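Student: Fold the following for me, if possible:
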Amino acid sequence: MTRYLRYVRFPLLCCGVGLVAVLIARGLEAAWVTLVLLALEISLSFDNAVVNARVLERLTPPQQRFFLTWGLVIPVFGVRFLGPLVLVALAGGIGLGEAFEAAMHHPERYHQLLEVAEPRILAFGGMFLLLVFLRYFFDEAKTLHWVQVLESRLSRAGRVESLEVALAVVVLLAVSAAAPAGQQAAILFSGLLGLVLQILSTSLAEFFGGEEEAAGRMAASGGLASLVYLELLDASFSLDGTIGAFAITNQLVLILIGLGLGALFIRSLTVMLSRERALEQLIYLEHGAHYAIGALGLLMLAGVVLARWGQHVPEWLSGLIGVVLLLLALGDSLRHSRRQGAAGLPPA
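Tutor: Just a heads-up that it's a prediction; the model follows:
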């Protein structure tokens, strides 16, 4: 237990310092809101830590440290601040400076502009995450199955080249057709952008990652490609949390602090799972994480459709589904590990 605690000691310290600072500067209510945002980020992104841990194993220790430190700037400030700022400017037909002014001094107006951009954000993130889910299960080389009756069939279906991409495109066409009037083209473009980025980033990571026997330069390139993929995946997870945060508060500073502290905690969990080789013991945890990813992607796309009637998917629902799926996978993994140990067999 002490070995595991050393990974979360620093993020826990940062969370404590951050909450105390908010308490002193903004008061008890602001500190409570920040704590809620922190919990929201952790519940929505814990499955992200499981998936990222597998990719992180390809990186060198310096690249892992970069992902944990400077790499944190990209999802925290790039996705939670600059990303919505750019989308708000585009959706509202205003300049970036005006969007920044609204974010800092007129949070209600900024929230209204963000709601206009929300369907495009959801379409992008939803399609990116949906394809991550499909590509994991539509894999003919996959032999370890958690839900045997379903996953074995999906694995066999993976023999059809690019079937998962075709299925994702069909889902996107259906979502864009059911989207609010006047937004179909923008949603279709955003969704296609999410698909293209997912395919491109995964393909680059796999291409360079397969050059393990090549020279050091290629190995470094493989790590860089995997790092880029990690950041894109992390960013897609952050989109849902960013939008959900505005349902809790419109104070951008509190959102950045709460979600940023949560992201730091998730980063540390990712490194812990990778370095301790936990996924080799908890063999179904990665499956549960990908089911949670698929559920989150579908819920984000459902949010695009529900916007037509002025409805939205509650933020707690995606977090609850992810936690339940991960707990089920964890329980089955522990039972499998105990059975293997009782039989005197090595871990699967």
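
Student: use CA for all of it now, contacts and neighbours both
Tutor: Will do.

Student: what's the closest non-adjacent residue to the residue sitting nearest the centre point of the chain?
Tutor: For the chain, the residue nearest the mean C-alpha position is Phe237 (2.3 Å; Cα atoms, centre = their mean). Among residues not flanking Phe237 along the chain, Ser45 sits closest, at 6.5 Å (Cα to Cα, 6 or more residues apart in numbering).

Student: helices or strands next to the strand or helix carrying Ala329 in the packing?
Tutor: Assigned by DSSP states H and E, Ala329 falls within helix 315-342. Secondary-structure packing of helix 315-342 (3 or more Cα pairs under 8 Å, 6 or more residues apart in numbering; DSSP states H and E): helix 28-56, helix 216-245, helix 285-306.

Student: what is the orientation angle of the second one with helix 315-342?
Tutor: Helix 216-245 and helix 315-342 meet at an angle of 130 degrees, taking axes from the mean of the first three to the mean of the last three Cα atoms, to 10 degrees as the criterion.

Student: Now show me the structure for the sequence below, then we'll compare the two:
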Amino acid sequence: MFFKTFGWSFAITGVALVVAFLYGGVQALIVCAILGVLEISLSFDNAVVNARILEKMSRFWQTIFLTVGILIAVLGMRIAFPLLIVGVTANLNPVEAIQLALEKGDIHTAGSYAYLLHDAHPQIAAFGGVFLLMLFLDFMFEEREIHWLGFIEKPLAFIGRLHGASMAIALAVLVVSAAMVRPGKEIDVLIAGILGMVTYLLVNGLGELFDVDGDGDTDSDDTDIEATAISKKSNKGVGKAVGKAAFMLFLYLEVIDASFSFDGVIGAFAITSDPIVIALGLGLIGAIFVRSLTVFLVREGTLDEYRYLDHGAHWAIGALSVILLLTISIEVSEIITGVIGVVFIGAAFISSIIRNKRSNHETADKVDQFSN
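Tutor: This is a model prediction of the structure:
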């Protein structure tokens, strides 16, 4: 299962490193590898959250996520998104933005591609930070039977009984973040943060409208029939989302994936301003491995076996959202972001193992008592 899922990721990684070497020699190869590792380390929480959503979808739509989704991740977020930001910021047309990118200007050189993208970082961080903060808060505010850090999660669930609590907190955090930004950027940060909130509410609302849990979609168009047929080949496919529900889940996944990509894309320009190397490292290596990890978690049922991984991933999301909002006014190393995410995921994984062992012991004790 491991080699079946990750084999093509290793193969594409090899191709990307070869292309990087042919393009820029040993230095480009090393930088490409560093960017790939950076993206993977930053995206463990992304993979866990994606897996929880992807497991609701049929095998057909999981394949769409791995094919069409990867094109959106690589071409959209790692290549087109920075070009769009620079084009809008500097009032350049697409051709001029591409030409500027290929000049590989230094991040400290005024007017360069890297400089313009870095200058737009407060707005990008506000949008992504608020979106991810809403995602974190809505998870923590939901009533649930299982808690990981109960001493914090239970009070948060109690606060969540207040209607609109996540929106109120996110707005308050956004206002504080805007107040800390350098003069002249306050309005831009507020608008970007509000757009991030609107995007989250819109995607969430559309998901509820089309029943993203897959328990009420009864469409029967050709795509639905094909997806349902694929789902029924396996017991694991029963009850999976198809049709409009699966499509909305797919869109939701892509928006979440894009929000997770902000810190990696911006942070990459602190390492290199070469858009080709960034696309190879973040896109072809990082994004593809994250998707393979997502599918591996789904196919192996890892999230059901290790019950606290969901919680750890969302705590990592909360940390990432706070870090993104902090970077509006101060510099925070991407290494810190990556380490925090890995620590939360690792701690949740270890806690899940301990919980499973304790449950197994309790079950064994009950069996012994019953047999006696």
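
Student: what's the most buried one of the helices and strands packed on helix 315-342 of structure 1?
Tutor: helix 285-306 (a mean of 25; mean count of other Cα atoms under 10 Å).

Student: Count the residues that sit near whatever residue of structure 1 lines up with Ile85 of structure 2.
Tutor: Here Ile85 of structure 2 is matched to Leu87 in structure 1, going by TM-score structural alignment. Other residues near Leu87 of structure 1 come to 20 when the count uses other Cα atoms under 10 Å.

Student: Leu87 of structure 1 in helix, strand or coil?
Tutor: helix (DSSP: H, G, I helix; E, B strand; the rest coil).

Student: Please apply the same query to Glu212 of structure 1.
Tutor: Quick answer, by three-state DSSP: Glu212 of structure 1 is coil.

Student: what's the counterpart of it in structure 2?
Tutor: Taking TM-score structural alignment, the alignment pairs Glu212 of structure 1 with Asp215 from structure 2.

Student: And its match, how far from Ala246 of structure 2?
Tutor: Per Cα to Cα, to the nearest Å, Asp215 of structure 2 is found 11 Å from Ala246 of structure 2.

Student: and if you look at Ser220 of structure 2?
Tutor: Look at Ser220 of structure 2 and Ala246 of structure 2: by Cα to Cα, they are 13 Å apart.

Student: cool, and Leu17 of structure 2?
Tutor: From Leu17 of structure 2 over to Ala246 of structure 2 the distance is 35 Å, taken as Cα to Cα.

Student: ok, now Lys185 of structure 2?
Tutor: If you go by Cα to Cα, the gap between Lys185 of structure 2 and Ala246 of structure 2 works out to 39 Å.

Student: Same question for Thr272 of structure 2.
Tutor: 38 Å.

Student: Now do the same contact list for the aligned partner of Ser43 of structure 2 in structure 1.
Tutor: Matched to structure 1 by TM-score structural alignment, Ser43 of structure 2 sits across from Ser45. The contact partners of Ser45 of structure 1, by Cα atoms under 8 Å, 6 or more residues apart in numbering, come to Phe237, Ser238, Ala263, Ile266.

Student: Can you show me which of those carry over to structure 2?
Tutor: Among those, the contacts conserved in structure 2 (both residues aligned by TM-score structural alignment, their matches' Cα atoms under 8 Å) are Phe237, Ile266.

Student: In CSV, list the contacts of Ser45 of structure 1 along with distance to Arg339 of structure 1.
Tutor: Below are the contacts of Ser45 of structure 1 laid out as CSV (distance: Cα to Cα, whole Å):
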residue, distance to Arg339 of structure 1
Phe237, 34
Ser238, 37
Ala263, 35
Ile266, 30
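
Student: correct me, but Tyr136 of structure 1 touches His290?
Tutor: Yes. Counting by Cα atoms under 8 Å, Tyr136 of structure 1 touches His290, with 7.4 Å between them.

Student: Now tell me what touches stretch 217-229 of structure 1 from outside.
Tutor: Stretch 217-229 of structure 1 is contacted from outside by 55-56, 58-60, 63, 67, 201-202, 204-212, using Cα under 8 Å, 6+ apart.

Student: Swap in 10 Å and give it another go.
Tutor: 52, 55-60, 63-64, 66-67, 71, 197-213, 216, 230, 232-235 (Cα atoms under 10 Å, 6 or more residues apart in numbering).

Student: Start from the N-terminal end of the stretch 51-200 of structure 1 and give the helices.
Tutor: 61-68, 73, 83-92, 96-105, 107-137, 148-157, 163-178, 184-209 (DSSP state H, counting those that start in this stretch).
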